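Q: Sequence and computational prediction follow.
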Amino acid sequence: MSRPEALFPLFADLETLDGVGAKSAKAFEGLAVSRPKDLLYLLPYSGIDRSLRAGIRDYVLPTTVTIAVEVLRHQPGRTRSAPTVVHCRDDEGAALELVFFHARGDYLQRILPEGVRRVISGKAEATDFAIRIVHPDHVLAPEEAGSLPGWEPVYPLTAGITQKTVQKAMVSALARLPDLAEWIDPGLMAREGWPAWSAAITQAHRPTSTQDLAAEDPARARLAYDELFAHQLTLSLARARMRRGRGMQSRGDGGLRARLLAGFPYRPTAAQQRAVTEIAADMAAPLRMNRLLQGDVGAGKTLVALMALAVAVEAGGQGVLMAPTEILARQHYEGLADLAGQAGIRMELLTGRDRGSDRVAKLAALAAGEIQILVGTHAVFQKDVVFHNLRLAVIDEQHRFGVAQRMELGAKGEAADVLVMTATPIPRSLALASYGDMDVSVLDEKPPGRKPVRTVLVTTSRIDEVVAHLAQAVAAGRQAYWVCPLVEESELVDLASAEERFAHLRAALGEGRVGLVHGQMPPAAKDAAMARFVAGETGVLVATTVIEVGVNVPNASIMVIERAETFGLAQLHQLRGRVGRGAAESTCLMMYQPPLSESGERRLKTLRDTEDGFRIAEEDLAMRGAGDLIGTAQSGLPRFRVADLERQSALMAVAQSDARKLLHDDPTLDSPRGKAARHLLWLLDQDRAIRLLTVG
């Protein structure tokens, strides 16, 4: 799809704008600006009041002032490094000094001739001796004063770029604004009172007060919506393409599922039953499934995944369950293999540790269709892993696949259905931003028998009491995790603190009673330490945050988190979710070092007061922002220039339904509104969407 001609001027080189040369064009890259259209989305973040006042006494200094003055005399510096001072008087008779360093005398005489009136604007400060303005921003003849904006926008800067450079280039970019057809639904435009696109861009760059800089300002809200809408259009196109892919209709007779249910330790919750029904319906449909299963800690996602995999087997095919780490893959396998075996399903584990004849035999059985469910790490993506008839891929999504990897996965089976699981409750706005291409099933209730975990905050000064209580609990046959602090983002320092705590607890509780796991251990040693803990041979497992995700030891009923204030909310919630899985009353002790920062206190109190992962996630979003919450680097979370996911989450939901409706009515974007939406995709660099339309 070629770029629309109306947009050519906005895709020209930056150097075609006033005041931009090769050097400043290079510097603009520091602001992610490489074309005039990028500059249009570089919005001012504050402004300076430049309205003219009668005299300096009208201001509270230090501040930016704009006043008319009479130039009295020039006082050159006595040495080369000393400044030139120009003495002036305002219309009310107050004296002030204009100070210039390294300025040529003839230049100053030209712009500030003695005995003449000038309008000066710049930052004024009161010293012990005088009121001074060092290097005024503007020096104008009274008749030119009208050219000064009453309120001047202030832009983000980077090395080599000044406000004047941005402002000059911006005037020239705004002059190129084309008149584009409207891509927003007319009903929505009218309801929100939003201006047209070119008017919104112009208004956003010509604020007249602080209110014009707020996210709620109609011009800015409209531009934010454009970004969210373009993003959701891309995701919806990806979703439509995925669903258009030749789906397999996997319809089971329910026999295996009935046998599995008979072996389950409890009756599935209504949420689990609903999710299984949604997934089975997707798998039976001719379209390809692309679904997210989102559930809080301990909501029973794994059993839903097993039921979904059983549908694939009932339909005569195979399923694969992928976990982010070997510990988790092994745990999934150990937790599910007996259930699968009792139901007559052959399940195998494949990890990077399978070597030689073992591996060859497993791969042969997989290719022949004898292995019906494969559990593994992303090693199952290797070239030599060939399925006989892969119908369902389940990804346990702690490592947060982006949209691109999800598409790659779908390519492994001819048209395998895809189910992604995440244990991190995600606020709705972020779920839409990260997973808008997927349908979502939510597990929002806990299976019966999961007891609430008592959460207690204690200061680190009471560590000896904590160890004494732990000794009693271990003597009574209970098991505990002890998570060491995140000293810094360095495994080695974290490790030193973990080893020190390990030695301390061994001395207090006895040699064989304490185990240690951390990220630097060889996988075999890590697995052996975990296995001893699972078997109940060790009473306390000292760990860095490796145990955060998915580890399941029902007998462990105590979780001690040392220096809990160094962890994020979601992480603390995940760690706490490791206990409360068995019959015993469980406790989570969060040890903190006072004094707590305001945000540290808010985090710990939130955890003490609720176990609802979705409430915790909303609080986390409010405190940390979207990028941090999902770890922007690996999240595939879009970076918006105008939209703010925390404050404008409601707009994201509107954008999703609007994008899906537009594509439902006009899948190829060929209607007048569809063609306008193509302009938007070009403007906002949604190349993926443009490619999807082209290959569509």
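A: That came through, no problem. Numbers count the residues shown, from 1 in each chain.

Q: Only C-alpha atoms from now on, for both contacts and neighbour counts.
A: Will do.

Q: what about stretch 682-692, start to end distance?
A: 13 Å (Cα to Cα, to the nearest Å).

Q: just checking, Ile17 touches Leu174?
A: No, residue 17 isn't Ile; it's Leu. No: in this structure, Leu17 is not within contact of Leu174 by Cα atoms under 8 Å, at 10.1 Å.

Q: So which residues of the stretch 251-400 of the chain form strands?
A: 290-295, 318-322, 347-350, 373-376, 390-396 (DSSP state E, counting those that start in this stretch).

Q: gap between Val551 and Gln686?
A: 39 Å.

Q: Check Gln318 too.
A: Distance from Gln318 to Gln686, by Cα to Cα: 36 Å.

Q: Counting neighbours, go ahead and name the busier of those two.
A: Between Gln318 and Gln686, Gln318 has the larger neighbour count (other Cα atoms under 10 Å), namely 28 against 17.

Q: okay, now the one to match up with it:
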Amino acid sequence: MAKKTFLKITSPVQYVKGIGPKRSLCFKKLGVETVHDLLYFVPYRYVDYSTVLRIKDLHVDDEATVVGRIRLLNYRRTKNWSSLLSIYLTDGSDSIEVLWFNRPDLKKKFKVGDVLMVSGKVGLYKRKQFVNPLYEIMHEDEQSNTTRGTIIPIYPLTEGLSLWDVRRAAKIAVDECLDELNETLPQTVREKHNLMSLPESIKNLHFPEEIRTAQQARRRLVYDEFFFFELMLAQRKAKITKQDGIALRETGTLTKRFVDMLPFTLTNGQQAVIQQIAQDMARERPMNRLLQGDVGSGKTVVALYAMLIALERDYQAVLMAPTEILAEQHFLNLMDILKRLDITPYLLTSSTKKQDREKIADRINRGTARIIFGTHALIEEHVVFNRLGLAVVDEQHRFGVMQRAALVNKGVNPDFLVLSATPIPRTLALTLYGDLDISTLREKPPRRGVVVTKIVRQKERNAAFVLIDKELRRGRQAFVICPVIEKSEKMELKSVKEAYEEIERELPGWSVGIVHGRLKTAERVATMERFRRSDLNILVATTVVEVGVDIPNATIMLIEHPERFGLAQLHQLRGRIGRGADNAYCFLFLDRYVSPETYERIAFFEKNNDGFALAQKDIALRGPGEILGKRQHGLPDIRIGDLDADRELLFLARDDAFALVHEDPDITQPQYAAVRRHLDTLAAKQELLRIG
């Protein structure tokens, strides 16, 4: 008689036979904590064993998969912090060299005698080879089961976990718990788009009979993710449009004076967006608008204009930033013009002295503090606004939905303006920010210098330092950006400390400061202020300066290991220079070998200054994480879908979701019972139906 199982879909993954407490920690690193998580653990590719080639049959430039045993293994360090791991694989027909650059972690994973499955492009250097290919270490049980025609799912792994561990656990989960999965979509929707049932899709995700069925399984799960994501947005938008807001009609008593004081003329784009915002604020429903624009497009000026409209109507306005550096930047940059308007701005952060914090909180409560800049400190319980009319959130992706909602809840349905310096194409913006109205700034203010970007190899470093020295002698300033604070043997990246020492050696006589996330806030702020006043010539920093730092005198940026950053992040960093009238120079110090794909990405950045083009490329190259990681706080997870590759499915899901909410706003009709049930399940996990 078979032993009765007590495994449930909600069971911790450690109770799956063969996992246990120790191995469950490895699964946890991959986001798999329950049997449900395991069922939804998606392979990132599949290998069809009917396509595995013998090594002797490989041709140069082929994309191929081979399986062989490690015969030789050699690891050595090269110049410039690089490393090289070389192995020789043999499969009985021939042998081939396989190389990995800058992967010191692999030397502990492989040993002579291991059987590897290797996939990649066949190269040629004296003889055929693979360079930085995908790989899997094969378990003995897998080797015996890898008959021709078998489809093998390849899962993400971590140290201590083999492909066989995951496959074995997935089989147990599917065999014992698949029946517990409830359908989430109405049959009409499944039939409309020819989607598998949910249990069928999970089974074929892990154990497909052919690649096509695996693709169909993934398509169903991607649609699910997109549909419930868009459903939440549709419900949010419906909820917002029903709320009573504050009609803040512009009088011009402050805004006209403000525009007249500006030392430049507003761009056509700024004027158009200001008109959109003014019309929104005049309505008797809360404004809920996203203002996205490229680096340096003038979003802050537009935001201040909106804040002044609130002040004209005797309401308060607040701007919340994710970091103290950014909050202080707004405060200092706008202080002069606000004082000329007879307005006293206030700054409230966690570093504000306790006595001052209490005074500012009291003024906010009494309404004498009319315009306030700050960080998370603004949403603390003791901070009570008198008449909050407008809440502005800068770089909103860095806040959770609860924090944003907490700021809005400081007033009675105040207007809400979100600023984002990570522009995305309008079609995607409409899809991802479907609950917000969207304004876009593309045009940059005139009389800005040109930013020249150049990839710098090791042999060109000295020439770059000569140019940097020349700029410093002209009275300009420079940023040096590093990916890590301290040196790590595992990462082999230049640290802030090492860069500081090199700068002092190569550029003697110049004052150099350091800023990174581990410094105490007061020290970090003081260093930034010294750099802002030009008391420091060079600032060595991590990405804490990625947004908001405005130093018009800075014309040089040196970025170490640009391969470690995404295109959007590189563009944000580069946006710290070229903010004055002078030309600026961004040097990408690329000292080590990178893959052709990585070099292509960096070369694309070198040639492009358009943030929208870079964002589109980033989506295509890096998948949805860059954007969705910033958007999905308080919304259902999107882990499987790809915003670029699955765009058509995304638009279908959006149309279906908004149509459903239009037909049945509360989703109570019997034909949508499956949707309602899944929505309730998600609500238990997520902070739903809150303005985000």
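A: Done, it's in. Computed from a predicted structure; not experimentally measured.

Q: Put one on top of the other, what's the TM-score?
A: For this chain pair, the superposition-based TM-score is 0.73 by TM-score structural alignment, normalised by the length of structure 2; 587 aligned residues with a Cα RMSD of 4.3 Å.

Q: on that earlier part again, turn the strands of the stretch 251-400 of structure 1 into TSV, columns for distance to Arg206 of structure 1.
A: As requested, the strands of the stretch 251-400 of structure 1 are exported to TSV (distance: least, Cα to Cα, whole Å):
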stretch	distance to Arg206 of structure 1
strand 290-295	43
strand 318-322	52
strand 347-350	61
strand 373-376	56
strand 390-396	48
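
Q: Of all those, which one is nearest Asp417 of structure 1?
A: strand 390-396 (4.7 Å; Cα to Cα).

Q: quick check, distance from that closest one to the centre of its chain.
A: 25 Å (Cα atoms, centre = their mean, to the nearest Å).

Q: go on, stretch 223-239 of structure 2?
A: 20 Å.

Q: and what of stretch 500-515 of structure 2?
A: Averaged over its C-alpha atoms, stretch 500-515 of structure 2 has a centre that lies 31 Å from its chain's centre (Cα atoms, centre = their mean).

Q: With stretch 613-624 of structure 1 instead?
A: The answer for stretch 613-624 of structure 1 is 13 Å, by Cα atoms, centre = their mean.

Q: Ok, stretch 261-275 of structure 2 next?
A: 30 Å.

Q: got the end-to-end distance for that stretch?
A: 19 Å.

Q: corresponding residues in structure 1 for that stretch?
A: Under TM-score structural alignment, stretch 261-275 of structure 2 corresponds to residues 263-277 of structure 1.

Q: Compare the strands of the stretch 251-400 of structure 1 and give me the one nearest Ile120 of structure 1.
A: Of those, nearest to Ile120 of structure 1 by Cα to Cα is strand 290-295, at 60.4 Å.

Q: tell me which strands and helices the closest one is in contact with?
A: With contacts defined as 3 or more Cα pairs under 8 Å, 6 or more residues apart in numbering; DSSP states H and E, the packing partners of strand 290-295 of structure 1 are helix 218-244, helix 301-314, strand 417-422, strand 439-443.

Q: Out of these, flag the one nearest Ala337 of structure 1.
A: Here helix 301-314 is closest among those (Cα to Cα), at 10.1 Å.

Q: Just list what the closest one packs against, helices and strands only.
A: Partner elements for helix 301-314 of structure 1 (3+ Cα pairs under 8 Å, 6+ apart): helix 255-263, helix 270-284, strand 290-295, strand 318-322, strand 390-396.

Q: Where does it end up in structure 2?
A: Helix 301-314 of structure 1 maps onto residues 299-312 of structure 2, going by TM-score structural alignment.

Q: Asp637 of structure 2: what's its closest spatial neighbour, skipping adjacent residues?
A: Glu225 (7.0 Å; Cα to Cα, 6 or more residues apart in numbering).

Q: Can you give me the neighbour number for the counterpart of the one you found in structure 1?
A: With TM-score structural alignment defining the correspondence, Glu225 of structure 2 maps onto Glu227 in structure 1. Using other Cα under 10 Å, Glu227 of structure 1 has 24 other residues around it.

Q: And Arg457 of structure 2, by the same measure?
A: When counting by other Cα under 10 Å, one arrives at 15 neighbours for Arg457 of structure 2.

Q: measure it to Asp618 of structure 2 for me?
A: Arg457 of structure 2 is 23 Å from Asp618 of structure 2, by Cα to Cα.

Q: Quick one: the strands in the stretch 551-692 of structure 2, in order.
A: 554-560, 584-589.

Q: Using CSV, please lay out those strands together with distance to Glu395 of structure 2.
A: Below are these laid out as CSV (distance: least, Cα to Cα, whole Å):
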stretch, distance to Glu395 of structure 2
strand 554-560, 22
strand 584-589, 23
